[in-house]
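Enquirer: Sequence isn't available, so here's the structure alone:
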């Protein structure tokens, strides 16, 4: 099975500076810019913004 280039795997890194990362997929057609999601950071103990790394 070939991986689609329309939905690449991206790494999300915490903006709290704790070094926590999440891995997810995104649709390049719907989200051409860097992805920013609010997710739980277990080190900080709260929900923070996670930004896409390249």
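Expert: Ah, there it is. Remember, predicted model here, so these are calculated numbers, not experimental data.
Enquirer: Could you use CA atoms for every contact and neighbour count after this?
Expert: Will do.
Enquirer: longest strand in the protein, by residue count?
Expert: strand 46-53 (DSSP state E).
Enquirer: Do a quick rundown of the strands in the protein.
Expert: 9-14, 21-25, 36-41, 46-53.
Enquirer: Can you check what angle separates the longest strand of the chain from strand 9-14?
Expert: Inter-element angle recorded for strand 46-53 and strand 9-14: 140 degrees (by axes from the mean of the first three to the mean of the last three C-alpha atoms, to 10 degrees).
Enquirer: Just give me how far strand 46-53 sits from the chain centre.
Expert: 7 Å (C-alpha atoms, centre = their mean, to the nearest Å).
Enquirer: do stretch 17-24 as well
Expert: For stretch 17-24, the distance to the chain centre is 8 Å (C-alpha atoms, centre = their mean).
Enquirer: Got another one to weigh against that:
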């Protein structure tokens, strides 16, 4: 069984410049724009914005 292309794996990179990343899936049909999520960055020690990296 092949995986659907509707939910690709995306990398979320920290905007704090620490280089820390999260990996998640997103629904391309419901959210075609780049994903921006506020998550915890353990290197910076606080919550920062994570943007989708391609």
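Expert: Now that the structure is in, tell me what you want to look at. Since we're looking at a predicted model, the values are computed, not measured.
Enquirer: sorry, back to before: and among the strands of structure 1, the most buried is which?
Expert: Stretch with highest mean neighbour count among the strands of structure 1: strand 9-14 (a mean of 19; mean count of other C-alpha atoms under 10 Å).
Enquirer: In CSV: the strands of structure 1, plus distance to residue 2 of structure 1.
Expert: Converted to CSV, the strands of structure 1 look like this (distance: least, C-alpha to C-alpha, whole Å):
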stretch, distance to residue 2 of structure 1
strand 9-14, 13
strand 21-25, 15
strand 36-41, 27
strand 46-53, 23
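Enquirer: thinking again about what came up before, so how far does the longest strand of structure 1 sit from its counterpart in structure 2?
Expert: Aligned to structure 2 and superposed, strand 46-53 of structure 1 gives a mean residue distance of 0.3 Å (mean C-alpha distance after the TM-score superposition for structure 1).
Enquirer: wait, what's in contact with the closest residue to residue 22 of structure 2 other than its chain neighbours?
Expert: The spatial neighbour of residue 22 of structure 2 that comes closest, neighbours along the chain excluded (C-alpha to C-alpha, 6 or more residues apart in numbering), is residue 12 at 5.0 Å. Residues in contact with residue 12 of structure 2, defined by C-alpha atoms under 8 Å, 6 or more residues apart in numbering, are 21-24, 35-36, 50-53.
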